[in-house]
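**Student:** For reference, the sequence and a predicted model appear below.
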Amino acid sequence: MTLPFRDINVHVAADSYTFTSPSSPNAPTLIIDRPTGDVRLSEAAPFPKRVSRVSSISGILGFIRLRLDKYAIVITKAQPMGRLKGHMVYKVISTDFLPMRERQIRDPDEDQFLSLLRTYIMKGPMYFSYGVDLTNSFQRQASADTSSPLWMRADDRFFWNRFVQSDLINFRRMGNRSHPGSQPGVDPYILPIVWGTLEIRPTTFKNTPLTIVLITRKARHRAGTRYFTRGIDEEGHAANYNETEQIVVLNDTGRGLGGYAGSSDMQSGKYGAEGAEMQVLSYVQTRGSVPVYWAEINALKYTPKLQVRGIETALPAAKKHFDEQIRIYGDNYLVNLVNQKGREKRMKDAYEQMVKMLVSSPSEKVKGDVITDEKFHVIEPSSSRQEFDRLHYVYFDFHHETKGLQMHRAMLLVEQLQDALIAQQYFRGVDMPANGGLETRNHQTSVVRTNCMDSLDRTNVVQSMLARWTLDRMFTDLGLLQRGETFATADPAFEFLFRNLWADNADTVSNSYAGTGAMKTDLTRTGKRTKAGTFADGNIAVTRYYLNNFRDGPRQDAFDLFLGAYEPATANIGSSLVFADRRPILIQSIPYVFAFSLFFIFVSLFTRRAPDSAVWTIRLFMLFWFVVAGWSFSFIINNGMLFVNWPKLNPRPWATEGYQDAITKVRKDALLGPFVARHERGLSTARYLNAEEGKKRIE
C-alpha cells in the first residue's frame, strides 16, 4: 500500500522545483522544470547546484495554470485535528503559490486570479490524512482495494483537489516523452483533500470511552454559491451536494493528538482495554439541490425570480444523478422539505413530476391534519421492475408543521420514515490489522437524500434528527442503552457535544454555499426554537441578501477556477482584462450618486446653522438631494440586474439575458439613453484595443 509522504522538502532553484522526502531517501525525486512546468522523476536526488532556499511542506495541493504562468500550490502549514482509526487527520492552515516564471511586470487578470484563490479557496475548510481515505465512507473503504495508492481509492466526487492534481495524475498514468508509460513513483506525492466538516471528538458515554466523528464531504462537481448554482447539470451533478457521515469508534487507543498509527498496541492487534477489538459504526446521509433544471435570478429583490425549465428536458440528467445515487447507496429515500404554497410550490411540483417520470406505476398517498391538508405526500413505485423503482419520495410540510416555534413536530417526519430507517441499518465494521482493513459485520442498505430550497437550514435540522435516531439505535445495539432509552436523557454531557457537533456542521455547509452560518441552529444546539434564535435568523437573512447580491460573484469565480470549470490558459485570448467592469460609466456611477446624495442630506440635517441664516436655501438644497437620492434608488431597484455582482469567468445564461434586457431598457430611458448608447459605441473599440494589448502582453 502506497501512502502519501508525511514530510516533503522543496528545493527552489532558478531552473526547477525539486521535491524530496527526508524520511524516504531511496524514493524517487519529483522535479518540476522551470519555466515549462514539465513533471519528471529522478531515481537519484539531483539537487540543483544553485538552490535559493529549501522549505519543509506538508504536501502538494496541486498545480494550476493561469493566464500567464503555472503555479505549484503547496501546503506550508497543517493543524492536527485528531486521530481517525489511529491515523492523524490535518486541516490545511496555510498554502503558498510557487510560480514557474519570475514575472517582471504585474498583470491585472493574473493578480486577480491569484487573489480569488487565496481569498476564497485557500482559506476554506480543507482536510487531509496521510493514512486514511477521507473521501470515502467507512462502508466503501471496507470493500476497497487497500493495495492501491491512497489517491486511486479516493471517491472522485469528493476528491476536492482532483483538477489541480491533474498534472501529477496524468504523469502517473502516461508519463511523458522522457519517461513514457506508467510512473508509480509519483504516487506518494499525490495527496487527496476534502472540503467540508471534519470533527473528531474523543469522549465518553456513560463512562464508556469512544470517539464520535462527523464528516461532511462537499462534492467538487457543480460546486458554487447559493443563487449562481442551482439544480443539476447535464451530467447529473446536483448543486450543493454533500455526503455527511456520523461515525462512532470504540476501543481506539489512538484517539488523542499524541501517539502514532504504528504503535505496538496496534501492530499486535490489541485495542483498548483488555485487548478489545476496535469497532467502527457509521451512518451516511446525503443532501443536494432539487434535481431539475432551475435557477433563482438575482435582481436586488429580496425574493429572486424563480425559473424552472421543462421537466422533460431534465429527465436524462436526473437519470444520471439517481443512477449514481442508487449504484453507490442502494435505495434512496427522497425527503423534500420545500413549502407547498407560494413560490416554492413550483419546486415541489417539479420534483414530484420528475419522480413520477422515473418510477414505474407510481402510487401516491397524501396525509393531512388540522394544520395542513398535505402534511405528507409519498410517491412509491407499485413494483420493482426497473432500477429507478428504488426511489421513494417523501414530502414533509416542514414550515407549516413547525410554525409558531413548534419545532418538536419535525419529529413527525422521523416517525413517518421509521420503517425505512429500521430496514436501512447502519455500517458496522471490526478492525482487522492482519488483513489491513475493516471486516464488515453490518451494512447500511439505503440512504436518505434530503433537500429544501437551499438544502441548508431545514435540511440541517432533519439530518441531525435522523442522525440522533440512528445513534440511539447504535448505542442500544451495543448495550449502552436500554430499549426505549435515549442518549439525551442518559448522558446530558454527551447530548451537549452531539448538538454542537451538528450545529457546527450546519454552519460550515452553509458558509460554503450561502456565505453565512445556518439558520435554526438554536434548535440544533438547544433542542428548542427561541426568540433569540429567530432574531439571529433575521440577521442571517439580511446578511445573505447582501452577500448573495454583491459579494458572491468573485466567490463563484474562485470555485470555477480551482475546480476546473474555467481554465484561463484555454479561454479566449481576446478577453483581456476579464475582470474589468464593462458597464457604461453612467450605470457604474449611479450607486455613488445615491451615496453622495445621502451624505449631503445628513450634512444638511446635522450641520449647525447661523441664527440669521436663511432657512429656505437649506430646504431647497435638501429637497434637491432628496429628489436625486430618490431617483437613484428607484433606478437601482428597477434595474437591479445591472448592479448584481455576477460571476465573470462563467457567465450564467439567465444573467446574460437579463443584463441585455435591462441595458436595452436603459437605452430607451429619456434621460440616460443617449449617453449610454454613446458610451457603448466607444466601448467596442476599447475592447478591441484591450484584446490586442493582451495578446502582445502574453506573447
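**Tutor:** Structure received.

**Student:** can we go C-alpha only for contacts and neighbour counts from here?
**Tutor:** Will do.

**Student:** Quick check: nearest residue in space to the residue nearest to the spatial centre of the chain, chain neighbours excluded?
**Tutor:** The chain has K218 as the residue nearest its centroid, 4.5 Å off, counting by C-alpha atoms, centre = their mean. Spatial nearest neighbour of K218, chain neighbours left out: N242 (4.6 Å); criterion: C-alpha to C-alpha, 6 or more residues apart in numbering.

**Student:** That neighbour - how many residues pack around it?
**Tutor:** N242 has 26 neighbours, counted by other C-alpha atoms under 10 Å.

**Student:** Spit out the contact partners of it.
**Tutor:** Going by C-alpha atoms under 8 Å, 6 or more residues apart in numbering, N242 touches T216, R217, K218, A219, T286, R287, G288.

**Student:** same question, L563
**Tutor:** Applying C-alpha under 8 Å, 6+ apart to L563 gives the contacts W160, N161, R162, F163, V164, R220, H221.

**Student:** how much space between it and K123?
**Tutor:** Separation of L563 from K123 (C-alpha to C-alpha, to the nearest Å): 15 Å.

**Student:** likewise A144?
**Tutor:** Using C-alpha to C-alpha, A144 is found at 31 Å from K123.

**Student:** burial of A580, as a residue count?
**Tutor:** Residues near A580, counting by other C-alpha under 10 Å, number 10.

**Student:** structure B:
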Amino acid sequence: MKKENTLDTTLNFSNYRFVMSSFELYETKTRYYLIGTNQSKQRYRVLQIHRTNPKELVVIEDDVVYTQHEKSKLLKMIEDGNMSVGGLHLVPMRIYGVVGFVRFTQGWYMIFITKRKQVALLGGHYIYHIDETRLVPVGLQVKIDKNSDEARYITTFQNIDLTKNFYFSYTYDLTNTLQVNMTQSPLQSEGKEPREKTSYDYNDMFVWNHYLLKSGFKDLRSRSGWILPLIYGFFDQAKISVFGRSIVVTLIARRSRYFAGARFLKRGVNDKGFVANDVETEQIVAEMTTTSFHSTDRLYGNPRYTSYVQHRGSIPLIWSQDTTNMSPKPPIELNVVDPFFSAAALHFENLFTRYGTPCIVLNLIKQKEKTKRESILGKEYAEAVDYLNQFLPKDKRIKYIAWDMSRASRSHDQDVIGYLEKIAEETMEATGFFHSGFEIPPRRAYTRQHGVLRTNCIDCLDRTNAAQFLMGKCALGHQLYALGVIGSPKIDFDSDVVNIFTEMYHDHGDTIALQYGGSHLVNTMETYRKINQWTSHPRDMIESIKRFYANAFSDADKQDAINLFLGNYVTKDGQPMLWELNSDYHLHNQDPRLKTAHHDYRKWFSEKALHSQDYEMDPALFTIPPSFRVPAINPDESDPFHGYWEEYYTHRQLTSLDSLFFFNMNGTLKYRPPKLVLGSKDCEGP
C-alpha cells in the first residue's frame, strides 16, 4: 500500500518518533497483528508477531503510516486471506503499551499494559502509573501443567508486580533528568532545520523493561513508537499555593536496574562499578503560569522550570552480610581486598559521567561501636576515597563527609537537623541546580547543576532519606527564590509548603524501603526532629520485625524474580534452573576470563568523565524559526513544536474541568483552617 503523508502541517514529522498511546490486537492462526494509533486516532502503525515457531520470536515493524480508512482495508485484506484457516479475530482487551517479550522453557509471551492511571503532568506531558498488565502467549494456546517448570517460571516472573511503582510516559523521557531533557535540541546549528532524530538517548540504567524490549526490537534507541521504557521507583506531584501563585512540586525516584535486588542479598558494589540500591532522586519545582517547556520563540525556553538531583547508593566496596544465622544484625564482611579500589573507581567514574563534579559523599554510618560492624566499612571507605583522590585534579576531588548520624540523634547536645542543613547549604553552593530558560532577569539567570550529593548509610533507607529530605528542603528554598516566588531562599519547617514536602519525602522513603528492605521506614523525620518520640516506638518495632521477616523468608524469591525479569538469568537448555543456583554472583559480575583490561591504577578516571558537564548551550540551536511558529493544522504528539498540548488538552472532545488532572492534583489547600460559620453553636456567645 502506498505511503501517504496524512499530517497536514508546515513540517515533515516523518523523521520524528511516531507516538502511539492505544492499541488493538488481532489474531490469525499464524500471526498476531498489533495496531497502534495516536491520541487523535488519525494515524496507525502495524506490528506483526509470527506464531508458528515457539522457539524463535519474529517481530516485524511495518514502516507505513496508515489512515483509518487504509487500516480498515488492510484488516479486511488480512481477514479475506485467512478465511480458510479461521479468519481474523479481535482479541477483546484494551492495550495502552507494550512492556516487551519473554520466553522461559516453552514458547514466547507478550506483556501488555491493560490499565493505566495519570499520576503527574510535566510540561504538558502526562506521566502514567501501570495499574494492570496481561501476559499473552504468542503461540497457540497450550494448557500448562501447574507443577511444571514453565508454570514455576511464570509465577516467579509475575512476582515482579508491574502494578506497583512502575511508570511511563508516551512523550516525555522519564529515564533522564529534566536538565538532560531540556538541554538537548532537535534543531541543527546550520539552517535551523529539524535534524533527523534517528535515536532516542534513553538512560539504559533506568529502563527496567530493557531486556524484555530487546527480545522483540533490535534497536531500542530507534525512532520506533513501539518502544515504551518503564522506570521503577517513585513518583509524586503536588500543587502548592504561595502568595496566590501556583507552584507544582514533582518528586521522582529512579531505581537502577544494574546490581538490583533485595536488601541482604545485594550489598556494596559489583566488579562493574554498579552499587546496590542505586536510586536517583529528582525534585522539579515549576511555576505554572504556562504549562509548556517551550516559550513562543524558543524550544525549552520557559524560564519557570527548576530541578535538583541527588543520589543514594550502597557503599561502593565489595562487602556482604551472612544471613544464615537468623540474626537481625548479621556481621559485615569485606569480601575482597583490593588496594587499588578498582570497583569503587569505576563507580565514581560513572557518577562523574552522569552528574559531573564535584561529587560530595555523605557517609552516615556508625563511626564507633563496641562490636565493630558498620565502622569496618567506614574505615575502608575513607581509605578508598583518599586513594582515589590523590590522582584527581584538586578542583575535581571527591569531598568525603563522615558523620555518625545514629549517635548524634541519640545525643541531647547535638543538633541533627542543624548539622544536615549546614551540609545542604554548602552542597547547594557547590553544585547549584538546574534552572531553564534563556535571557531572563539576572537573579533568575539560566543555571545548570554540576555535581551531585551522594548519600548513604548501611541500607540507604532511614538515615539516608532524612538527609535527602533536608537537602531537598534546602534546594526547594533556592528553587522558589530563583523563580521569584519568595524573597529569601530560607523556608521554615512549620509551613504549608514544607508540610506537604515532608509528606512527599516520607512516601518516597517508604516506597524505596519497601522495594529494597521489605518494610516501611523505621525512623522518620519526626524521629530526628524529636517530635512524638514515645508514640513512634511501637511503629519502629513493628517495621523492624517486618523488615527482618522479609529479609529472612521472602528475599530469595524476590531476588529470583528480579534476575528473571531483568534478564540477568536467561533460560537455556542444559543449564540449571533458576531456583537450583547456589548463588547469583556470576549473574551480576563479569566472568574473569572475559574481563577487559583495567584502567591505569593511577589514571583510574577518563578526562571525558571529569568534563562531562563542561559545555555551553548554543541559543541558536533552540530558536524556533518564524515559519515553524505557525500552529499546525492537525498536530499530534509526534510534533516536537506543538504536540505537547495534544495529550492533555483533547481538542476534539468535550472536557469538564473536574476531570482535568491538574485541577484535581493534591495540594496545600488541605492545610487551610476550616471556614468559620457564623451562627453555629461554636460561635455563639454564653
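**Tutor:** On my side now, so go ahead. Keep in mind it's a predicted model, so treat the numbers as computed, not measured.

**Student:** How much space separates whatever residue of structure 2 lines up with the residue nearest to the centre of structure 1 from N499 of structure 2?
**Tutor:** Aligned counterpart of K218 of structure 1 in structure 2: R255 (TM-score structural alignment). Separation of R255 of structure 2 from N499 of structure 2 (C-alpha to C-alpha): 26 Å.

**Student:** so what's the aligned residue in structure 1 for N270 of structure 2 up against?
**Tutor:** Under the alignment by TM-score structural alignment, N270 of structure 2 pairs with D233 in structure 1. D233 of structure 1 sits next to R222, Y293, A317 when contact means C-alpha under 8 Å, 6+ apart.

**Student:** wait, what's in contact with the second one?
**Tutor:** Going back to what we said before, that points to Y293 of structure 1. Counting by C-alpha under 8 Å, 6+ apart, Y293 of structure 1 makes contact with R230, G231, I232, D233, V308, R309, G310, I311, A314.

**Student:** give me that answer again for 10 Å
**Tutor:** Residues near Y293 of structure 1 by C-alpha atoms under 10 Å, 6 or more residues apart in numbering: 230-234, 238, 307-315, 317-318, 350.

**Student:** For the stretch 201-350 of structure 1, which segments count as strands?
**Tutor:** Shown for the stretch 201-350 of structure 1, the strands assigned by DSSP state E, counting those that start in this stretch span residues 208-218, 242-250, 279-287, 294-297, 305-308, 331-336.

**Student:** thinking T250 of structure 2 is in contact with L178, fair?
**Tutor:** No. Counting by C-alpha atoms under 10 Å, T250 of structure 2 sits too far from L178 to count as a contact (11.1 Å).

**Student:** which residues do these two both contact?
**Tutor:** L122, E282, Q283, I284, S307.

**Student:** What's the match for the first one in structure 1?
**Tutor:** Using TM-score structural alignment, the equivalent of L122 of structure 2 in structure 1 is L84.

**Student:** my read: E287 of structure 2 touches S436, true?
**Tutor:** No. With contact defined as C-alpha under 10 Å, E287 of structure 2 does not reach S436; the gap is 11.6 Å.

**Student:** okay, and the common contacts of the two?
**Tutor:** Common neighbours of E287 of structure 2 and S436, using C-alpha under 10 Å, 6+ apart, are P303, R304, Y305, T306.

**Student:** May I see these arranged in JSON lines, with distance to N465 of structure 2 and neighbour count as well?
**Tutor:** Below are the shared contacts of E287 and S436 of structure 2 laid out as JSON lines (distance: C-alpha to C-alpha, whole Å; neighbours: other C-alpha atoms under 10 Å):
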{"residue": "P303", "distance to N465 of structure 2": "30", "neighbour count": "24"}
{"residue": "R304", "distance to N465 of structure 2": "27", "neighbour count": "24"}
{"residue": "Y305", "distance to N465 of structure 2": "24", "neighbour count": "28"}
{"residue": "T306", "distance to N465 of structure 2": "21", "neighbour count": "28"}
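
**Student:** biggest separation within those, which pair?
**Tutor:** The span of those, defined through C-alpha to C-alpha, is set by P303 and T306 at 8.3 Å.

**Student:** Helices along the stretch 351-500 of structure 1, start to end?
**Tutor:** Using DSSP state H, counting those that start in this stretch, the helices of the stretch 351-500 of structure 1 run over residues 398-401, 411-416, 418-424, 457-477, 487-490, 492-514.
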